[in-house]
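Enquirer: fold the following.
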Amino acid sequence: MFIETEATPNPASLKFLPGRQVMTAGTREFTSPEAAEASPLAEAIFDTGEVVNVFFGADFVSVTAAPGAEWSALKPQVVAILLDHFVSEAPLFAGGSANGISIPAEDDMVVEEDPANADIVAQISELLETRIRPAVAGDGGDIAYRGFKDGVVYLTLQGACSGCPSSTATLKHGIEGLLKHYIPEVTEVRAA
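Expert: Here you go, the predicted model:
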């Protein structure tokens, strides 16, 4: 088995491609060692002591190094952990489950949405799924919808995209411009 690595726009993150499916549906982000306890793979990566974020996409794993960590030492450790995991065909999540879909719960929403905006929200969701999410996944991350109110779309960047130096530009110039172009009711995009 060969694991490819790709740089991401976030210099602290690398994208690891195991050449096979990682998540069968959805994505999953781990932002602490405690959260990583849900996945033996994420837990092993955090156990290096030099990681602050692990993100599972459809066919990749993004890892964000802690401040001061050197990728020259960390990268071989992460590759070895990934190889061991995928070669052994170990379960991705504790309890043997194959998946851990990360879907925003009601309490993850930043604003209470007006049911009258259902058509606008459906348009936003469609653009996020078809245009934005694939581009963000290409950079080792994902985007989570957190609500729409008074013309403002609330989104959270995940994986390699969270904390990326260009995340503000991605939200304001890329995503906001696209949403405003197709949905006139959208006036702004904010990080949530």
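Enquirer: for the rest of this, base every contact and every neighbour count on C-alpha atoms.
Expert: Will do.
Enquirer: where along this structure do the strands fall?
Expert: Assigned strands in the chain, in chain order: 4-7, 13-17, 28-30, 51-56, 61-65, 141-149, 152-159, 188-191 (criterion: DSSP state E).
Enquirer: what would those strands look like in a markdown table with mean neighbour count and distance to residue 40?
Expert: Converted to a markdown table, the strands of the chain look like this (neighbours: other C-alpha atoms under 10 Å; distance: least, C-alpha to C-alpha, whole Å):
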| stretch | mean neighbour count | distance to residue 40 |
| --- | --- | --- |
| strand 4-7 | 14 | 21 |
| strand 13-17 | 24 | 17 |
| strand 28-30 | 22 | 12 |
| strand 51-56 | 24 | 12 |
| strand 61-65 | 26 | 14 |
| strand 141-149 | 22 | 20 |
| strand 152-159 | 22 | 18 |
| strand 188-191 | 17 | 30 |
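Enquirer: now those strands as a markdown table including distance to residue 170?
Expert: Putting the strands of the chain into a markdown table (distance: least, C-alpha to C-alpha, whole Å) gives the following:
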| stretch | distance to residue 170 |
| --- | --- |
| strand 4-7 | 17 |
| strand 13-17 | 16 |
| strand 28-30 | 19 |
| strand 51-56 | 19 |
| strand 61-65 | 18 |
| strand 141-149 | 11 |
| strand 152-159 | 9 |
| strand 188-191 | 10 |
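Enquirer: the ones you listed: which one's closest to residue 74?
Expert: Residue 74 sits nearest to strand 61-65 of all these, at 7.9 Å, using C-alpha to C-alpha.
Enquirer: run through who's touching the closest one.
Expert: Taking contacts as C-alpha atoms under 8 Å, 6 or more residues apart in numbering, the residues outside strand 61-65 that touch it are 12-17, 22, 50-56, 71, 74, 140-141, 159-160.
Enquirer: can you do 6 Å?
Expert: Residues outside strand 61-65 that contact it (C-alpha atoms under 6 Å, 6 or more residues apart in numbering): 12-16, 50-55, 140.
Enquirer: and if you look at stretch 134-151?
Expert: For stretch 134-151, the surrounding residues in contact (C-alpha under 6 Å, 6+ apart) are 8, 15, 62, 109-111, 153-161, 185-187.
Enquirer: give me that answer again for 8 Å
Expert: The contact list for stretch 134-151 (C-alpha under 8 Å, 6+ apart) reads 8-9, 14-15, 27, 55, 57, 60-62, 104, 108-114, 121, 125, 133, 153-162, 185-188, 192.
Enquirer: please enumerate the helices of this structure.
Expert: Secondary structure of the chain (DSSP state H): helices located at 33-36, 40-46, 71-88, 118-127, 133-138, 167-169, 176-182.
Enquirer: and this one, so I can compare the two:
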Amino acid sequence: MYKVAIKETNNPLIIKFELDEFIVKNQSFEFKNIDEAKNSPLAQQLFYLPFVKTVYISGNFIAIERFSIVEWKDVQNEVAEQIESFINDGGIIVKIEENSTKKTPVTIYAENTPNPAVLKFVSNKLLTKTMIECKNIDDTVASPLAKELFKFSFIKEIFIDENYISITKYEVANWDDVTLEIRTFIKEFIETGNIVVDESLIVKTEIHKNQQEDYFDKLDVTSQQIINILEEYIKPAVQSDGGNIMFDSFDPTEKRVKVILQGACSGCPSSTFTLKNGIENMLKDMLKDQDIKVEAINA
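Expert: The predicted structure follows:
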């Protein structure tokens, strides 16, 4: 269900009615009368209100310029309710010729992570069976989606695993300003049948090889126990925060466990606290060894 928010503008005659999703993509429309609005049933309905002078439709908002016969404070709530009802009842906003490609409905929602620079975009559909991390556009050979996302100048890194995408931004951008744009872009990219990750093109790095069963079977018993603990007790919580954790090595002499952090966990300000007060304590307790130390390697 769409929800309409009323936003004032610098022009006292114009009010914006914003929605929480884009209603038109890469186009803007301006209608000055009901005849010009023949391709917009919504705008036509709005012109039946005697105080409506001009209707603008763009991105995620409808802006209306009024005649001076009324004040916005007297009618804006009524207009917002009318727009909201029209759209939620399935009314057509603007008739736009679309290609014949059938879209597959996808739900994408954004989640905060412990890392303020990272936002997690979750899909209701599986995106990949093999995780992929892209530090820059050169790493996107196997992910057409990641390649397109890097065209947004504020995106620094991308991590994709199972049904979520963790995106790290540069400080130049604020999540409040770009979240809706990114969420809509990902949703439309997937819905039109584009490939998120081509797993056949993923380069099998040491990180990937170390996740295979034959590698696990060659490890000592303690290392195998550590991996099982990480996979069963720690990884689900880390993934819920938009990150990933993997076993790297165990030094039995120093009792040092090295783990690889990815996604939202990589470079996260709270990752050191999590390692020492969460993962390390859990390993000490479950392995019955208080000398265990955990060291993180940011992938």
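Enquirer: TM-score of the superposition?
Expert: Once superposed, the chains reach a TM-score of 0.85 (TM-score structural alignment, normalised by the length of the first structure), with 183 aligned residues with a C-alpha RMSD of 2.5 Å.
Enquirer: that older thread, format the helices of the first structure as JSON lines; extra columns: mean neighbour count.
Expert: Supplementary listing: the helices of the first structure in JSON lines, determined by neighbours: other C-alpha atoms under 10 Å:
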{"stretch": "helix 33-36", "mean neighbour count": "16"}
{"stretch": "helix 40-46", "mean neighbour count": "22"}
{"stretch": "helix 71-88", "mean neighbour count": "15"}
{"stretch": "helix 118-127", "mean neighbour count": "15"}
{"stretch": "helix 133-138", "mean neighbour count": "16"}
{"stretch": "helix 167-169", "mean neighbour count": "16"}
{"stretch": "helix 176-182", "mean neighbour count": "16"}
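Enquirer: can I get the ones you listed in CSV including distance to residue 146 of the first structure?
Expert: Shown next, in CSV, are these (distance: least, C-alpha to C-alpha, whole Å):
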stretch, distance to residue 146 of the first structure
helix 33-36, 20
helix 40-46, 25
helix 71-88, 31
helix 118-127, 11
helix 133-138, 14
helix 167-169, 16
helix 176-182, 14
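Enquirer: and the spatially most central residue of the second structure, how far from residue 245 of the second structure?
Expert: Centroid-nearest residue in the second structure: residue 121, 2.6 Å away (criterion: C-alpha atoms, centre = their mean). With distances defined as C-alpha to C-alpha, to the nearest Å, the gap from residue 121 of the second structure to residue 245 of the second structure amounts to 18 Å.
Enquirer: excluding its backbone neighbours, what's nearest the counterpart of residue 122 of the first structure in the second structure?
Expert: Residue pairing (TM-score structural alignment): residue 122 of the first structure is matched to residue 224 of the second structure. Once flanking residues are discounted, residue 224 of the second structure sits nearest to residue 216: 6.6 Å by C-alpha to C-alpha, 6 or more residues apart in numbering.
Enquirer: pull the number of nearby residues for the one you found.
Expert: Using other C-alpha atoms under 10 Å, residue 216 of the second structure has 15 other residues around it.
Enquirer: just the element for it, please.
Expert: Residue 216 of the second structure belongs to helix 213-217 when assigned by DSSP states H and E.
Enquirer: list of residues touching that helix?
Expert: 209-210, 224.
Enquirer: starting at the chain centroid, how far to that helix?
Expert: How far helix 213-217 of the second structure lies from its chain's middle: 34 Å, per C-alpha atoms, centre = their mean, to the nearest Å.
Enquirer: and for stretch 100-120 of the first structure?
Expert: Centroid displacement of stretch 100-120 of the first structure relative to its chain, using C-alpha atoms, centre = their mean, is 18 Å.
Enquirer: that stretch: end-to-end distance?
Expert: Using C-alpha to C-alpha, one end of stretch 100-120 of the first structure lies 28 Å from the other.
Enquirer: with stretch 257-273 of the second structure instead?
Expert: Stretch 257-273 of the second structure has its terminal residues 16 Å apart, counting by C-alpha to C-alpha.
Enquirer: that stretch corresponds to what range in the first structure?
Expert: Going by TM-score structural alignment, stretch 257-273 of the second structure sits over residues 153-169 in the first structure.
Enquirer: then stretch 15-25 of the second structure?
Expert: The alignment places stretch 15-25 of the second structure over no residues of the first structure (TM-score structural alignment).
Enquirer: how close does the residue lying closest to residue 18 of the second structure once chain neighbours are set aside sit to residue 288 of the second structure?
Expert: Counting by C-alpha to C-alpha, 6+ apart, residue 61 is the residue found nearest to residue 18 of the second structure once chain neighbours are left out, at 4.2 Å. Distance, residue 61 of the second structure to residue 288 of the second structure, by C-alpha to C-alpha: 59 Å.
Enquirer: who has more neighbours out of the two?
Expert: Neighbours around residue 61 of the second structure and residue 288, counted as other C-alpha under 10 Å, are more numerous at residue 61. The numbers are 21 against 10.
Enquirer: that one pairs with which position in the first structure?
Expert: Aligned against the first structure - with TM-score structural alignment as the criterion - residue 61 of the second structure pairs with nothing.
Enquirer: can you check residue 241 of the second structure too?
Expert: Residue-level alignment of residue 241 of the second structure against the first structure, with TM-score structural alignment as criterion, gives residue 139.
Enquirer: swap in residue 186 of the second structure?
Expert: Alignment of residue 186 of the second structure against the first structure is given by TM-score structural alignment, with residue 82 as its counterpart.
Enquirer: doesn't residue 42 make contact with that match?
Expert: No. Here residue 82 of the first structure lies out of contact with residue 42, judged by C-alpha atoms under 8 Å, at a distance of 9.6 Å.
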